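1. need the 3D shape of this:
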Amino acid sequence: MDQQRSAAPQRPASRLAVGVVSAGRVGSVVGAALTRAGHRVVAASAVSDASRARAARHLPGAEILPAPDVAAAAELVLIAVPDDAIAPLVASLPVRPGQIWVHTSGALGADVLRSARDAGALTAALAPAMTFTGRDEDLERLAGISWAITGEAEARFVGEALVLEMGGDPEHVDEADRARYHAALVYAANHLQTLVNDAAEQLRAIGVANPQRLLSPLVSASLDNALRHGDAGLTGPVSRGDAGTVARHLDALAGTGIEDVYRTMARRTAERALASGRLKSADAEGLLEVLAQPEKEETP
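-> The predicted structure is shown next:
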């Protein structure tokens, strides 16, 4: 890998004129990161008032133009639009041979930029493994994160150079693996949000005034345990095979809307605990009986 990196094209070493299509939550922040790396965002498309405000805040030197004019003005075209819009948008924009075209979708590879590649551009998928909320801290969170890079050899090396310039860590992901890669990120990040917010809602319902403050140390420690120790960091009633406690949980959650989610996650936790040796088979029997999906009564 070191030999490959040393042989990478030096194209990004010369400062590039960047065009951002469009200045949404992701595009505006990645454009700002490229500016910090020494490139120049010369143009951006921004249709909504929110996008225009983000462009003014993060891309103050950029001229606000229609998307075709942004592409025409740029050496590096950054596509940051919803996944389903990328291919038809790129097919509608002007392309110059020698331009660099990248998009920020986590789920899609470089093939979605095929029309630009066929017109002579270098194309790569360049997706930051980060969540974007539209707040000012989004830019600071980019430091040191991983970026999934997909593309043919030269374009991949250029993408790697851009990521390194932005202070990121390149992670090469094959075209065929992009959906699975993105599913893993969504499973961890978005579903974690739902789990924590569901838990906070249950605490609020029983009178806890500030459930976020209560949960923060516990959830932070659990996340740290998972990232540091994997399945060895698992604690709680499922890892102990405490069927009685889990049964009481299910009774307490009946009618709340999350009983089935709790049951599903507890079963998956039990499977991982069994596979890792945290939960003994003898202790799992009663637990799995409790977690079995109850049979629905037949309607007469």
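2. only C-alpha atoms for contact and neighbour calcs from this point on.
-> Noted.
3. isn't Leu122 up against Arg96?
-> No: counting by CA atoms under 8 Å, Arg96 is not a contact partner of Leu122; they are 10.1 Å apart.
4. this one next, for a side-by-side:
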Amino acid sequence: MRPGRLGVGVIGAGRVGAVLGAALRAVGHSVVGVSAISEQSRDRAAALLPGVPLLEPAEIVERCELVVLAVPDDDLVPLVRGLAELDHWQTGQIVLHTSGRHGIAALAPAAARGAVCLAVHPVLAFTGMSLDLARLTGAMVAVTAPAAFLPIAQALVVEMGAEPVVLSEEDFPVVGGILARVREDVDRSTRQALRRLAEADVEDPARMAGPLVRAVLENALAAGPERPATGLAPPDSPIE
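-> From the prediction side, this is the model:
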């Protein structure tokens, strides 16, 4: 490894964890182990992190200098607390979580044992496949950490090809919640439209709706938050 490279462990080989592990590995860090419970997660780990052994979370914490916690939002706090109760966290160890719901307060039990705690939330809709590595390049990533540790979070994000955006501890979960709502609303409305087109016997719903959906999103993003709607006719209006 090049100087400054870290031994990385990934707890949670979901769509986010496996991709971030692969991104860190691509820039020279060594992925020491990955924790994966479901068969789907194990398959994803094998595809994105070939050759990396499957380990228990406690083993990963004991062996790694950088621990990436990419578990569901509801599991994060109990996991960190449980590992602290078993006295696994180490002084100087970097602990990074990817949840948009929590700031660094979720990592308090690790911080109390001297760990360097970072909250790093990529603003992406992950598929858990290799194409996410290309999407990560240039993507925005929300970060928060104690002031002394912010450069570490920013450096890790930049290494993965993304762009860090520093948020306060208070704003981090607020922004994360807004972005989660955007993702859910766009996904739900698009899928609903595709189902209705299919029910109307449209042969290729995605091909028909795709240009419209992409144009509406691009127009809304270009217009910005202060401008009114772009003049699209409402759904029940005749097409001019």
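5. report the TM-score for the pair.
-> After superposition, the two chains reach a TM-score of 0.90 (TM-score structural alignment, normalised by the length of the second structure), with 231 aligned residues with a CA RMSD of 1.9 Å.
6. which one's more surrounded, Leu122 and Arg96 of the first structure?
-> Leu122 (26 against 15; other CA atoms under 10 Å).
7. show me what the more buried one aligns to in the second structure.
-> Aligned counterpart of Leu122 of the first structure in the second structure: Val116 (TM-score structural alignment).
8. ok, its match to Ala84 of the second structure distance?
-> Distance of Val116 of the second structure to Ala84 of the second structure, given as CA to CA, to the nearest Å: 14 Å.
9. same check on Ala206 of the second structure?
-> 48 Å.
10. now Ala139 of the second structure
-> 33 Å.
11. ok, these two, which is more surrounded?
-> Counted by other CA under 10 Å, Ala139 of the second structure and Ala84 do not tie: Ala84 has more neighbours, with 20 against 17.
12. now the strands: where do they sit in the second structure?
-> 7-11, 30-35, 66-69, 94-97, 116-122, 140-144, 163-166 (DSSP state E).
13. which of those strands sits closest to Ala18 of the second structure?
-> Across the strands of the second structure, Ala18 of the second structure has its closest neighbour in strand 7-11 (7.4 Å, CA to CA).
14. what residue of the second structure matches up with Ala85 of the first structure?
-> In the second structure, Ala85 of the first structure lands on Asp75 (TM-score structural alignment).
15. how many neighbouring residues does its match have?
-> Neighbours of Asp75 of the second structure (other CA under 10 Å): 11.
16. from Ala115 of the second structure, how far out is it?
-> 19 Å.
17. before we move on, what about Thr144 of the second structure?
-> 15 Å.
18. Thr230 of the second structure too?
-> 49 Å.
19. so which of those two has more stuff around it?
-> Counted by other CA under 10 Å, Thr230 of the second structure and Ala115 do not tie: Ala115 has more neighbours, with 21 against 11.
20. so what's the more buried one up against?
-> Trp89, Gln90, Thr91, Gly92, Gln93, Ile94, Val95 (CA atoms under 8 Å, 6 or more residues apart in numbering).
21. quick check on those: which are buried?
-> Buried members of the contacts of Ala115 of the second structure, counted by 16 or more other CA atoms under 10 Å: Trp89, Gln90, Gln93, Ile94, Val95.
22. so stretch 137-147 of the second structure aligns onto which residues of the first structure?
-> With TM-score structural alignment as the criterion, stretch 137-147 of the second structure aligns to 143-153.
23. okay, buried residues for that stretch please.
-> In stretch 143-153 of the first structure, counting by 16+ other CA under 10 Å, buried: Ser146, Trp147, Ala148, Ile149, Thr150, Gly151.
24. return the closest of these with respect to Ala72 of the first structure.
-> Gly151 (22.2 Å).
25. on that earlier part again, now tabulate the strands of the second structure in TSV and tack on distance to Ala47 of the second structure.
-> Shown next, in TSV, are these (distance: least, CA to CA, whole Å):
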stretch	distance to Ala47 of the second structure
strand 7-11	14
strand 30-35	12
strand 66-69	18
strand 94-97	22
strand 116-122	21
strand 140-144	24
strand 163-166	26
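26. quick one: which of those strands is nearest Ala223 of the second structure?
-> strand 140-144 (19.5 Å).
27. what residues does that closest one touch?
-> 103-104, 118-123, 150, 153-154, 157, 162-169, 172.
28. repeat that with 7 Å
-> 103-104, 118-123, 150, 153, 162-169 (CA atoms under 7 Å, 6 or more residues apart in numbering).
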